[in-house]
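> give me a model of this one.
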Amino acid sequence: MVNDQLEQVHKALNDVIDPHMGVSIVDMGMVKRVEATLDDEVYVGIVNPCVGCPALEIILADIRKEVGKLDGVIKVKARVEWGHQWDKEDISCEGRARAARHGYVI
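You can find the predicted model right below:
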């Protein structure tokens, strides 16, 4: 994969929504790592804002689904990177605005 393809992965991740907040995982600041191999596999590492989040498996499945739609992607691995911490400061301005529309104050 080349840089253009990695950009497409990042765009696809904008379509993965945290179901609790109604905000993309990109705007939530959950995406910590995106890597691609020469054999067209993609790895997406995220942080989880809520330990024990019941939506975690849904989010990981949505990552695999959205990134897997991209041309040239053969396999998608999505995992929580427990060595990283999420902080509410990681939320983008757009993410804060969308969360506010869903009734969350951040």
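> from here on, just use CA atoms for contacts and neighbour counts.
Noted.
> sec struct for residue 77, please.
strand (DSSP: H, G, I helix; E, B strand; the rest coil).
> and it, how many neighbours?
Number of residues near residue 77 (other Cα atoms under 10 Å) recorded here: 17.
> would you do the same for the sequence below? I want to compare the two.
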Amino acid sequence: MNEDRIMTALEEVIDPEIGVNIVDLGLVYGIEETSTGKVVIEMTLTIPECPLADQIVTNVKKAAESVEGIGQVEVKLVFEPKWTTARMNDEAREQIRSRQMTIT
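Now for the predicted structure:
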């Protein structure tokens, strides 16, 4: 399934401010393949005014396009529902804990 392969590729995209991948942070809300073969990735950022938003979106697009058989990719930034630390998985929490970072 392409969704699983794309999610695996997106694990390589690191939020540069936090140092944890966007999948573990829970920033990816959904992946949809349209009938025309286009992939639409719906995601958010930890804060709406993230200064590195363009870089993250570019990296997401490149990662998804690197998956064999994937053509056109669109990244949609959404801010509802709002991201919270509750969306992070245990691996992200452990990575942050090991760096002694605090995320509010």
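> residues touching the alignment partner in structure 1 of residue 18 of structure 2, list them.
Here residue 18 of structure 2 is matched to residue 21 in structure 1, going by TM-score structural alignment. Residues in contact with residue 21 of structure 1 (Cα atoms under 8 Å, 6 or more residues apart in numbering) are 99, 102, 104.
> from residue 100 of structure 1, how far out is residue 21 of structure 1?
Distance of residue 21 of structure 1 to residue 100 of structure 1, given as Cα to Cα, to the nearest Å: 9 Å.
> in structure 1, what stretch matches the lengthiest helix in structure 2?
Ranked by number of residues, the top helix in structure 2 under DSSP state H is helix 53-65. Mapping helix 53-65 of structure 2 onto structure 1 (TM-score structural alignment) gives residues 56-68.
> please point out which parts of the matching stretch sit buried.
By 16 or more other Cα atoms under 10 Å, the buried positions in stretch 56-68 of structure 1 come out as 56, 59, 60, 61, 62, 63, 64, 66, 67, 68.
> dump the residue contacts of the third one.
In this case it means residue 60 of structure 1. Each residue near residue 60 of structure 1 by Cα under 8 Å, 6+ apart is listed here: 78, 79.
> since that was my last question, I'll sign off now.
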